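Trainee: just to be clear, the model below is a prediction. Sequence and coordinates:
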Amino acid sequence: MQLDLNLLTALDALLEEGSVAGAAARLHVTAPAMSRSLGRIRRTTGDQILVRTGRTMTPTPYAIAVRERVHELLHQVQGVLAPSRELDLATLERTFTLRWHDSLVASSGPALLSAVRAQAPGVRLRFLAESSIDTPELRRGEVDLEANANPPGAPDIRTESVGETRLVVVVRQGHPLTRVKTVTAKRYAAAEHVTVSRRGNLGNALDDALARLGLTRRVVATAPTEAAALEFARGSDLLISVPEATTRSAVADLGLVVLPLPLELPSARIYLSWHQRYDTDHAHAWLRTLARTALAVDGASSCDLPVR
């Protein structure tokens, strides 16, 4: 029997996505085409692979048993067939899509873009705003590289820690806290706060730390980005607690004052994430190297961003 390696690719996508529509989106084919591939896989294996359960599809015991083997086989095949020639950056033409935390785009994006343009002028970068919900674009191939504080839990996502740092308090010039000798936890809690949350959350790990001291704070507003929150702080007595490394230049430009955070908090980490399909992609590996370097510029690889 002659085997079609395209069926292995389709089977891997079906088992990873758990649906015909999801697998079709991941492989950039139509749903009817993926349905036909599923039919061929069923005839070849003698197993249903996915069966409908209400509105969802459930993998069969056979599908669950072979899922890891299928994925590993496909990975090996891709490694064998991947071009082994050297990457020619001067002639490379490709568009990469990146979903980075907004403060990382502001602090490290310019360095990455400058390096890319200097080495591969035919490459374009698409920076997307973070979504208010967790999205599967990495798995679907719609996003090439993510950088934020949320390490994906999916086994097919590669995740690399690129550092950590501390939070600081930022206030306007002349804020009452700038006139005290020491910013205590009690004084910090008594102030009014603005927080950054793409989901609009009014609370975060800072509130848990205050609660352990028997203190609470009043958050009067949330902002979707740190740039917006810093503007709120500049025009009022609101204070904001932000990662020092990623906001250093913005704070200086806005004439704001940085104060120490009077709380003991464990450092959070920033992660660079990509789908494992790009492990042997020379151009993607080149971009990852530049991204690591850009995130390390001026300490920006050590970014303490609260999970939102």
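Mentor: The structure has been received and is ready for your questions. Residues are numbered from 1 along each chain as shown.

Trainee: from now on I want contacts and neighbour counts done on CA atoms only, so please keep to that.
Mentor: Will do.

Trainee: in which helix or strand does residue 63 reside?
Mentor: Using DSSP states H and E, residue 63 falls within helix 61-81.

Trainee: right, and the helix or strand after that helix?
Mentor: Using DSSP H and E, the helix or strand that follows helix 61-81 in sequence is strand 94-100.

Trainee: residue 237 touches residue 172, doesn't it?
Mentor: Yes - between residue 237 and residue 172 there is a contact under Cα atoms under 8 Å: 7.0 Å.

Trainee: contacts for the helix holding residue 63?
Mentor: 8, 9, 11, 12, 15, 47, 49, 50, 277, 280 (Cα atoms under 8 Å, 6 or more residues apart in numbering).

Trainee: list the buried residues for that helix?
Mentor: By neighbour count on 16 or more other Cα atoms under 10 Å, the buried set for helix 61-81 is 63, 67, 70, 71, 74, 75.

Trainee: I'd like the distance between the fifth one and residue 203.
Mentor: Which is residue 74. Look at residue 74 and residue 203: by Cα to Cα, to the nearest Å, they are 44 Å apart.

Trainee: got a list of what the nearest residue to residue 92 once chain neighbours are set aside touches?
Mentor: Leaving out its chain neighbours, the residue that sits closest to residue 92 by Cα to Cα, 6 or more residues apart in numbering is residue 122, at 5.7 Å. Counting by Cα under 8 Å, 6+ apart, residue 122 touches 90, 91, 92, 93, 94.

Trainee: again, only using 10 Å
Mentor: Residue 122 sits next to 89, 90, 91, 92, 93, 94, 95, 116 when contact means Cα atoms under 10 Å, 6 or more residues apart in numbering.

Trainee: check it against this one:
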Amino acid sequence: MQQSSDVAAPLPDMNLLPALDALLRAGSVAGAAAELNVSPSAMSRTLGRLRRVVGDPLLVPSGRGLTLTPRALAMQPRVQTALADAVAALRPPREMELATLQREFRIRTNDGVAMSLGAPLLELAAREAPGVRLRLLPEGDEDPADLRTHVDLDVGELPDPLPHDVRSSPLHEHHYVAVARADAEFASGPLTAVRFAALPHITVTRRGRTHSVVDERLAELGLRRDILATAPTYGAACFFALRTDALALVPSEVAIEASRVLPLAVLEIPLDLPTVATGQAWHVRVDTDPAHRWLRGALARVAAKVTPGEDAAPATP
């Protein structure tokens, strides 16, 4: 009965490849045996096996020695290439050269992380790995499974738990502050809880939700706030604050970056609010990849330098 063409033929013994390469280059059993440090009789037996596998005598008598058959001559460059490729595939990766690295990384994050870490990360990459290109993707309906295919790194507030095949590491923690236009009369000094609640607020939410831990802390003090507007991004909230007598609530490092270039005052929120942890997550497929390891390390170095309060001095309640 004829075997179905869908059934793959068994692989030949790949241990024969180094011997075949040596025989074709040496053109003799003795020469190949000496090169591979085996006895001539063992190499002669290997040649017999190769003849059966290949279906060609490969080496035939010629005068006092041997000569390659036309089939052996034709296959010699392919054998050399195949052996070199196999050896290269089984060797540990060579040390990565950042100066010549050509790579594109897709990083999914929110605009707050992009504002505070994006620019210094680009600066560091341009200095250490000028061939690297960063593609920052906006947050949406996040699915950690995307790390298995088209996202190289997730950065921000990570879900808990993560899938079993996703690795993560912490970057830093931040707290929330309020920003207001610098010439607002209430921006010159610390805020009290009463004053904080009395001012209109601008909050950031992608889904339009207005209730948060801020409202819970105010309720504990018998206070309520008025949310003037919600913004889809922290950058938009900062611009909203420039044209209103409102407080925009944003992460501390976002406030510091924004106040560098915009006439904004940074004010501490007079409530006991929890800090928020920022981390990075990646799939195990790139866990040992040298280029990806550099990216994770570069982001960690950048995040370690984010020190809210050094470059801007928010008022203390």
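Mentor: Received it, and whenever you're ready, just let me know what you need. Here the structure is a predicted model, which means the values were calculated and not measured.

Trainee: spatially nearest residue to residue 185 of structure 1 (excluding sequence neighbours)?
Mentor: Spatial nearest neighbour of residue 185 of structure 1, chain neighbours left out: residue 262 (5.2 Å); criterion: Cα to Cα, 6+ apart.

Trainee: mind listing the helices for structure 1?
Mentor: Counting by DSSP state H, structure 1 has helices at residues 5-17, 20-27, 31-45, 61-81, 102-119, 137-140, 185-190, 205-212, 226-234, 244-254, 282-296.

Trainee: Throw those into a markdown table and include distance to residue 156 of structure 1, thanks.
Mentor: Shown next, in a markdown table, are the helices of structure 1 (distance: least, Cα to Cα, whole Å):
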| stretch | distance to residue 156 of structure 1 |
| --- | --- |
| helix 5-17 | 9 |
| helix 20-27 | 13 |
| helix 31-45 | 21 |
| helix 61-81 | 9 |
| helix 102-119 | 24 |
| helix 137-140 | 8 |
| helix 185-190 | 42 |
| helix 205-212 | 29 |
| helix 226-234 | 31 |
| helix 244-254 | 29 |
| helix 282-296 | 16 |
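
Trainee: for residue 197 of structure 1, find the nearest of those.
Mentor: Comparison of the helices of structure 1 against residue 197 of structure 1 by Cα to Cα identifies helix 226-234 as nearest, at 8.7 Å.

Trainee: what's the matching range in structure 2 for the closest one?
Mentor: The aligned range for helix 226-234 of structure 1 in structure 2 is 234-242, by TM-score structural alignment.

Trainee: mean shift between that stretch and structure 1?
Mentor: Once fitted to structure 1, stretch 234-242 of structure 2 is off its aligned match by 0.6 Å on average (mean Cα distance after the TM-score superposition for structure 1).

Trainee: buried residues, that stretch. List them.
Mentor: 234, 235, 237, 238, 239, 240, 241, 242.

Trainee: what residues does that stretch touch?
Mentor: For stretch 234-242 of structure 2, the external contacting residues (Cα under 10 Å, 6+ apart) are 110-113, 115, 178-184, 201-205, 229-231, 246-251, 254-255, 258-259, 262-265.

Trainee: can you pull out the strands in the stretch 1-150 of structure 2?
Mentor: Here the stretch 1-150 of structure 2 has its strands, by DSSP state E, counting those that start in this stretch, at 59-62, 65-68, 103-109, 132-138.

Trainee: mind checking how far residue 225 of structure 1 is from residue 126 of structure 1?
Mentor: Distance of residue 225 of structure 1 to residue 126 of structure 1, given as Cα to Cα: 18 Å.

Trainee: higher neighbour count, those two?
Mentor: More neighbours surround residue 225 than the other of residue 225 of structure 1 and residue 126, with 17 against 12 (other Cα atoms under 10 Å).

Trainee: is the more buried one in contact with residue 240, as I believe?
Mentor: No - using Cα atoms under 10 Å, residue 225 of structure 1 makes no contact with residue 240, being 11.7 Å away.

Trainee: shared neighbours, those two?
Mentor: Common contact partners of residue 225 of structure 1 and residue 240 (Cα under 10 Å, 6+ apart): 195, 196.

Trainee: need the counterpart of residue 250 of structure 1 in structure 2.
Mentor: Under the alignment by TM-score structural alignment, residue 250 of structure 1 pairs with residue 258 in structure 2.

Trainee: check contacts around its match.
Mentor: Residues near residue 258 of structure 2 by Cα under 10 Å, 6+ apart: 115, 116, 179, 234, 235, 238, 239, 252, 264, 265, 266.

Trainee: ok, now residue 203 of structure 2?
Mentor: Neighbours of residue 203 of structure 2 in contact, by Cα under 10 Å, 6+ apart: 178, 209-212, 227-234, 237, 247-250.

Trainee: can we see that at 7 Å?
Mentor: Neighbouring residues of residue 203 of structure 2 by Cα atoms under 7 Å, 6 or more residues apart in numbering: 229, 230, 231, 248, 249.
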